[in-house]
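S.K.: coordinates only, sequence not included:
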């Protein structure tokens, strides 16, 4: 990034931070009739937060410093919810005023409602994000699936985003959950870890303990290209995982075959062997006609490649199911779908996981994490 673009980016970050803090400042602190010490404390907290949040995120994420990044992310999640709910509560308060509610009482009730709602959502969102990950059982029927694969299972994990908050203990717990399902195949569809590679290696290494008799398959997501994609590719291979980079691998049961296909993320820069641009034509080259196919692609919108090649099933992550409402609507608009099973093509199905971990703010509101256990069935 050039110096000019960097300055523009930093400037935009501070402007966005100011906007996010203005509404809570007005609705929660200034408009209600509070005592002077309460108002002064609220003004100081929000003004300091508006300046500190971008600095913490730039220093934390930009310099790969765990603690500043985590503090900045927590504040971002909190102030985003305060921004959203201050707008909603003010709208409801305006309706109450239109029906004759006392102005002073209305302002206080709006502020208190906003604080109570946000506090509850953040507490619940933190428990959901950091607690036990749920198992999502999904049955997918494929035309002409060989009898030998009928009833076989695929455990799908994605977006683990290993970090200071999601470390080795958390990853070990995920591995234990996956192994308890006794899947035939395990897939990880990218965004393995965030931050300093040296700090995440031990946590990622827990993935070496996952058991899957028919194979373990991994592809890169966009976040691998923010750290060291080549390192993670080499490390996952060292752990015994098959890394699919614009390539496929055949899973065989007797004479029956299932092709596991993987393509790189759309953000791959193409500057080294681990960072080739996504190439679906290269990935499927050599697959015998009539073979059923499962494509691993990090972003759901890469399904256009699957439809073009008439592949049977695509597994994706990336969306986190929106992670924190109301981001759901923005993510759906950008990716075309949010989570779950859909059929974007005549012969192509798409399953989008809500993700196993989280990125940024340690909250999940309206989008619980998941480990998907997919059972393949003959249509």
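M.R.: Received, thanks. Just so it is clear, the model here is predicted, and its values are computed rather than measured.
S.K.: going forward, measure contacts between C-alpha atoms and count neighbours the same way
M.R.: OK.
S.K.: all helices for this protein, in order.
M.R.: 3-24, 36-62, 66-98, 103-130, 168-180, 197-205, 229-238, 280-284, 303-308, 327-335 (DSSP state H).
S.K.: here's the one I want to compare it with:
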């Protein structure tokens, strides 16, 4: 019932935003332009396709379900660009109106008309660019993390992080196989998978997720749950990932022995997991419980960056997170900080390093703009002594 009410509110907002775009662009098109009726028809079609794409997962028939999802998500991405560009056009026209008023001039009708025609053209171009960025194989991003007091044997210890793949209606087995091939080619000491791997149930997506069982690293592949695992049946996915050979860490740690040195590798369930299952409540302190105090390097895998405050208090050295997608595409890049302390990249909180990945896949619209996907290759390096 609550989900239905939310969906209805969301559709209402989407309709109002389409009305805003239509009201601002269509009347401004040249008089007698054949594109006016076409633009109106496309906006009506967009209003229908976006909610249909979002609801496509409830349609069991394939390939219809995936086709509707692809179509709806593409239209959603185009609509987002169209909305942003329409708003930017209005701001630019207001500035132009103010300048012209000061000069005693009137706003040029040809500027208003030309700008209205340019908005959908630019929106199409941005959508195509975003699809290219999202669908290409995620590039490798190399990060050196300076660690004070790092054991000599751990200098150069490598971790490959993948996160937020979101296997689902638009990300399938072939996409996953490319990720696995790239990761294995890096020959890391450890692989960290920090949640949101899937957007669907085990029966729906097990075949597409199966290539992940081929991930290979000296000390194995470690996994923690993200919020999307809980939307899709976390217990079943935990069992499936264990079957694929992942070492699933649920508020617990293991000790890794590497060339005579030791490191603590811990993981917590998603920050909001407790609202889905109280037994899964995220707890960095619990993950550290019983760990030897003489092991100085302590790694925490936590899906959301906002686990960092508790991780710092628990004495971790480095936290690897995802969840944010770096915003994925404009304008959402600017809103992430309203929910998360870190958006992307390497940050510091007290004595804790936090690395937030932009994600290896994408969610929803197959679009990335100003927020490229990544496969992250992290190397531990000894921090120079403080003078």
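M.R.: Cool, the structure landed. Just so it is clear, the structure is predicted and the values come from calculations on it, not from any experiment.
S.K.: about what we covered before: among the helices of the first structure, which is nearest residue 190 of the first structure?
M.R.: Residue 190 of the first structure sits nearest to helix 229-238 of all the helices of the first structure, at 10.4 Å, using Cα to Cα.
S.K.: mean deviation, that closest one versus the second structure?
M.R.: Helix 229-238 of the first structure, aligned to the second structure and superposed, deviates on average by 1.2 Å (mean Cα distance after the TM-score superposition for the first structure).
S.K.: so what secondary structure elements neighbour that helix?
M.R.: Judged by 3 or more Cα pairs under 8 Å, 6 or more residues apart in numbering; DSSP states H and E, helix 229-238 of the first structure is in contact with strand 242-243.
S.K.: distance between the strand it packs on and the chain's centre?
M.R.: 21 Å (Cα atoms, centre = their mean, to the nearest Å).
S.K.: just give the number of residues close to the aligned partner of residue 128 of the first structure in the second structure.
M.R.: Applying TM-score structural alignment, one finds that residue 128 of the first structure aligns to residue 133 in the second structure. Residue 133 of the second structure has 19 neighbours, counted by other Cα atoms under 10 Å.
S.K.: with residue 16 of the second structure instead?
M.R.: Count around residue 16 of the second structure with other Cα under 10 Å applied: 12.
S.K.: for residue 23 of the second structure, same thing?
M.R.: There are 12 residues near residue 23 of the second structure, going by other Cα under 10 Å.
S.K.: which residue of the first structure is paired with it in the alignment?
M.R.: Using TM-score structural alignment, residue 23 of the second structure lines up with residue 26 in the first structure.
S.K.: now the farthest one out in the first structure, which residue is it?
M.R.: residue 100 (44.5 Å; Cα atoms, centre = their mean).
S.K.: list the contacts of the residue nearest the centre of the first structure.
M.R.: Nearest to the mean C-alpha position of the first structure, by Cα atoms, centre = their mean, lies residue 320 at 3.3 Å. Counting by Cα atoms under 8 Å, 6 or more residues apart in numbering, residue 320 of the first structure makes contact with 159, 338, 353-355, 358, 367, 369.
S.K.: now do stretch 107-126 of the second structure: distance to the chain's middle.
M.R.: With Cα atoms, centre = their mean, you get 31 Å for stretch 107-126 of the second structure.
S.K.: oh, I was asking about stretch 55-65 of the second structure
M.R.: The chain centre lies 23 Å from the centre of stretch 55-65 of the second structure; the measure is Cα atoms, centre = their mean.
S.K.: what sits up against it?
M.R.: 66, 68-69, 169.
S.K.: report the two of those separated the most.
M.R.: Farthest pair in the contacts of stretch 55-65 of the second structure, by Cα to Cα: 68 and 169, 9.1 Å.
S.K.: overlap in contacts of these two?
M.R.: Contacts common to residue 68 of the second structure and residue 169, judged by Cα under 8 Å, 6+ apart, are absent.
S.K.: follow-up on the earlier one: distance of the residue mapped onto the residue nearest to the centre of the first structure from the second structure from residue 378 of the second structure?
M.R.: Counting by TM-score structural alignment, residue 320 of the first structure corresponds to residue 325 in the second structure. Going from residue 325 of the second structure to residue 378 of the second structure by Cα to Cα, to the nearest Å gives 18 Å.
S.K.: same check on residue 168 of the second structure?
M.R.: 27 Å.
S.K.: give the contact list for the residue nearest to residue 20 of the first structure when sequence neighbours are not counted.
M.R.: Among residues not flanking residue 20 of the first structure along the chain, residue 83 sits closest, at 5.7 Å (Cα to Cα, 6 or more residues apart in numbering). Contacts for residue 83 of the first structure (Cα under 8 Å, 6+ apart) come out as 20-21, 23-24.
S.K.: quick one: which of those is nearest to residue 329 of the first structure?
M.R.: Scanning the contacts of residue 83 of the first structure for proximity to residue 329 of the first structure, where the rule is Cα to Cα, the winner is residue 20, at 18.2 Å.
S.K.: list the contacts for the closest one?
M.R.: So residue 20 of the first structure contacts 79-80, 83 (Cα under 8 Å, 6+ apart).
S.K.: preserved in the second structure, out of those?
M.R.: Counting by both residues aligned by TM-score structural alignment, their matches' Cα atoms under 8 Å, the members of those that carry over to the second structure are residue 83.
S.K.: so where do the strands sit in the stretch 151-300 of the first structure?
M.R.: Here the stretch 151-300 of the first structure has its strands, by DSSP state E, counting those that start in this stretch, at 153-157, 185-188, 216-218, 242-243, 247-253, 256-262, 292-296.
S.K.: quick one: which of the ones you listed is nearest residue 93 of the first structure?
M.R.: strand 153-157 (42.8 Å).
S.K.: what's that closest one aligned against in the second structure?
M.R.: Under TM-score structural alignment, the match for strand 153-157 of the first structure is residues 158-162.
S.K.: and residue 103 of the first structure? What does it align with in the second structure?
M.R.: Using TM-score structural alignment, residue 103 of the first structure sits opposite residue 108 in the second structure.
S.K.: next one: residue 255 of the first structure
M.R.: With TM-score structural alignment as the criterion, residue 255 of the first structure matches residue 260.
S.K.: which residues touch its match?
M.R.: residue 153.
S.K.: dump the strands of the stretch 151-300 of the first structure to TSV, plus distance to residue 146 of the first structure.
M.R.: Converted to TSV, those look like this (distance: least, Cα to Cα, whole Å):
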stretch	distance to residue 146 of the first structure
strand 153-157	14
strand 185-188	16
strand 216-218	20
strand 242-243	23
strand 247-253	10
strand 256-262	6
strand 292-296	8
